[in-house]
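1. Predicted model follows, preceded by the sequence.
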Amino acid sequence: MGKLDGKIALITGGSEGIGFATAQRFLAEGATHLFITGRRKEVVDEAVTKLGGKNVTAIQGDTSNLDDLDKLYSLIRKEQGRLDILFANAGGGTFAQLGSITEKHFDDTFNVNVKGVLFTVQKALPIFTDGGSIILNGSTVSVKGVPDMSVYCATKAAIRSFARCWAVDLKERKIRVNTLSPGAIDTPAFRSLGCTEEEKKAFIATTVMNRIGEPDEIAKAVVFLASDDSSYVTAIELFVDGGRSQI
């Protein structure tokens, strides 16, 4: 018996990093069918192959594009008729120093991390199962200041607020909404930030466990929030960050 037996799940940004590790865990825990999205078709298709190709559907798309979301949910409705679990994982950010932040930087970051999450959740509701679980991928920067990342930090604070509000909005349907906030995790997205070795060492020094986390460590926490193990948990922000946000 798996913790997600019989469940239909969607993971946005599921082709690599945290999303891919979570997809592996969901399947291992018995999810009946899994939908994953990503912007790059070749990467999403490769992820399906790595996942074994069975009980997985890949959809290329941009979560900040409402037409792409409509196509996504039309496909889920047609193929499975419902959705039990949503992990709104797609997102990202780049450095921009205050004083040099451009309108494009602001729009790009908020479109993916805030607008994309809002409409990913809202458009899922017509096919979402009462009693289901929605998990939003946040970040420790919702409560920690990071130099040159103020726009990104603001988007993750918005995600935290979404979870609080939506947990109340959806309580009559018994849909639980939680935020999972990772620290620094060894993913392609983290590596693409281009931190120097000295910057990495400085970051690790602020983490109680004195290391960077692994994607599967986040995936295990997502499974907890997606499953009945967390049946009395809603509206929280669960930090999985080696203790960094707590000190």
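-> All right, it came through fine.
2. When you work out contacts or count neighbours from here on, use the C-alpha atoms and nothing else.
-> Will do.
3. since we're on Ala31, how many residues are nearby?
-> Counted with other C-alpha atoms under 10 Å, residues neighbouring Ala31 total 22.
4. Now do the contacts for it.
-> Gly2, Leu4, Asp5, Gly6, Lys7, Ile8, Ala9 (C-alpha atoms under 8 Å, 6 or more residues apart in numbering).
5. between those, which is nearest Asp70?
-> The shortest approach to Asp70 among the contacts of Ala31 belongs to Ala9, at 16.6 Å (C-alpha to C-alpha).
6. how about Thr94, what does it touch?
-> By C-alpha under 8 Å, 6+ apart, the contact list for Thr94 reads Met149, Tyr152, Leu193.
7. got another, please set it beside the one above:
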Amino acid sequence: MTKHVNNHSDKKAVVAGGTHGMGLAVVKALLDGGAEVLLTGRNEKSIETVRTELAGRPAHIVRSDATSMADIRALGGDVENKLGRIDFLFVNIGHARLEPFDQVTEASYDQSFDTNTKGAFFTAQRLAPLIRDGGSIVFTTSIADEGGTDALTVYSGAKAAVRAIAKGIASALLPRGIRVNVISPGFIDTPTMGITGMTHEDRDAFMAMGDQVTPMKRHGTVEEIAAAVLFLAFDATFTTGARLTVDGGIGQGIAAPQ
């Protein structure tokens, strides 16, 4: 079967958090469609790996820490200098830690909100003036942004805040025709499964558990996330303030087959 490739040859995009997993899949899909992309990451090893992998393609790789306001300010300058005006911003910022309610500390709480919420908000605020009228923003949240799980109490709150913030930004940017939506993934096959500090054994067990509770009985792929993100970015032209779940039915009240 021939793979369909969208034509984004006249587009410029920024992927904040684009050096691995879902973010990198979006970067590759954009590049395959002919777009020029600036992507960020903060892990030097990941940055160098991606720099080699994307060599020769119209990709600009910038080290930027979403918890640093100085880095966020500098990112705006990098985007302006390398791309000028952009058509699409993917705010794929965040991390989760499995931490039961009674073990949460002030430091771990602050770290979760600093990355997942504060970093996402101020990245969008800094780059919004560089988005062309009629462009779009997509935030990554999670199916954990509603419901409740003991070990993800703080992460769920941080991602729910991003979901609410996205609606406010959607309202703020309506006069410019800029659409703002969120993508809420379920269990997706990425190197870390979105959880910090897991061993290979922990990851395998987490994936197996995800496959068991997901109605479609499998994890999603990063390519499936990328397809959904680009749908919101370019094709969903009458959609703003919305949440698109890519979760195999787990958040939809669908009974899994026994």
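-> Here it is on my side, so go on. Here the structure is a predicted model, which is why all the values come from computation and not from measurement.
8. returning to what we had before: now, of the contacts of Ala31 of the first structure, which are buried?
-> Leu4, Asp5, Lys7, Ile8, Ala9 (16 or more other C-alpha atoms under 10 Å).
9. Show me what the second one aligns to in the second structure.
-> Read that as Asp5 of the first structure. Matched by TM-score structural alignment, Asp5 of the first structure corresponds to Ser9 in the second structure.
10. Quick check: closest non-adjacent residue to its match.
-> Gly34 (4.0 Å; C-alpha to C-alpha, 6 or more residues apart in numbering).
11. what separates the residue nearest the centre of the second structure from Asp150 of the second structure, distance-wise?
-> Centroid check for the second structure by C-alpha atoms, centre = their mean gives Asn92 as the closest residue, at 2.4 Å. In this view, Asn92 of the second structure and Asp150 of the second structure are 24 Å apart by C-alpha to C-alpha, to the nearest Å.
12. picking up where we left off before, so the match of Asp5 of the first structure versus Ser171 of the second structure, what's the distance?
-> As defined by C-alpha to C-alpha, Ser9 of the second structure lies at a distance of 29 Å from Ser171 of the second structure.
13. just Gly134 of the second structure next, same as before
-> Gly134 of the second structure sits 14 Å away from Ser171 of the second structure when distances are taken as C-alpha to C-alpha.
14. Next: Asp145 of the second structure.
-> Noted for Asp145 of the second structure: a distance of 20 Å to Ser171 of the second structure, by C-alpha to C-alpha.
15. One more: Ile178 of the second structure?
-> The separation that Ile178 of the second structure has from Ser171 of the second structure, given C-alpha to C-alpha, amounts to 9 Å.
16. Could you check which of those two has the larger neighbour count?
-> Ile178 (23 against 15).
17. That one matches what in the first structure?
-> Per TM-score structural alignment, Ile178 of the second structure is aligned with Ile175.
18. And Thr149 of the second structure, by the same measure?
-> Per TM-score structural alignment, Thr149 of the second structure is aligned with Val146.
19. do Ala120 of the second structure as well
-> Match for Ala120 of the second structure (TM-score structural alignment): Val117.
20. Buried residues in stretch 89-105 of the first structure, which are they?
-> Within stretch 89-105 of the first structure, the residues that count as buried by 16+ other C-alpha under 10 Å are Asn89, Ala90, Gly91, Gly93, Ala96, His105.
21. again with stretch 157-172 of the first structure
-> In stretch 157-172 of the first structure, residues buried by neighbour count (16+ other C-alpha under 10 Å) are Ala157, Ala158, Ile159, Arg160, Phe162, Ala163, Arg164, Trp166, Ala167, Val168.
22. likewise stretch 81-91 of the second structure?
-> Those would be Leu83, Arg85, Ile86, Asp87, Phe88, Leu89, Phe90, Val91, for stretch 81-91 of the second structure by 16+ other C-alpha under 10 Å.
23. Now which residue in the first structure aligns to the residue nearest to the centre of the second structure?
-> Using TM-score structural alignment, the partner of Asn92 of the second structure in the first structure is Asn89.
24. Any figure for the gap between Gly116 of the first structure and Leu83 of the first structure?
-> 18 Å.
25. Glu217 of the first structure too?
-> 24 Å.
26. Pretty sure Gly145 of the first structure sits against Ala154.
-> No: contact criterion C-alpha atoms under 8 Å: Gly145 of the first structure and Ala154 do not qualify, at 9.7 Å.
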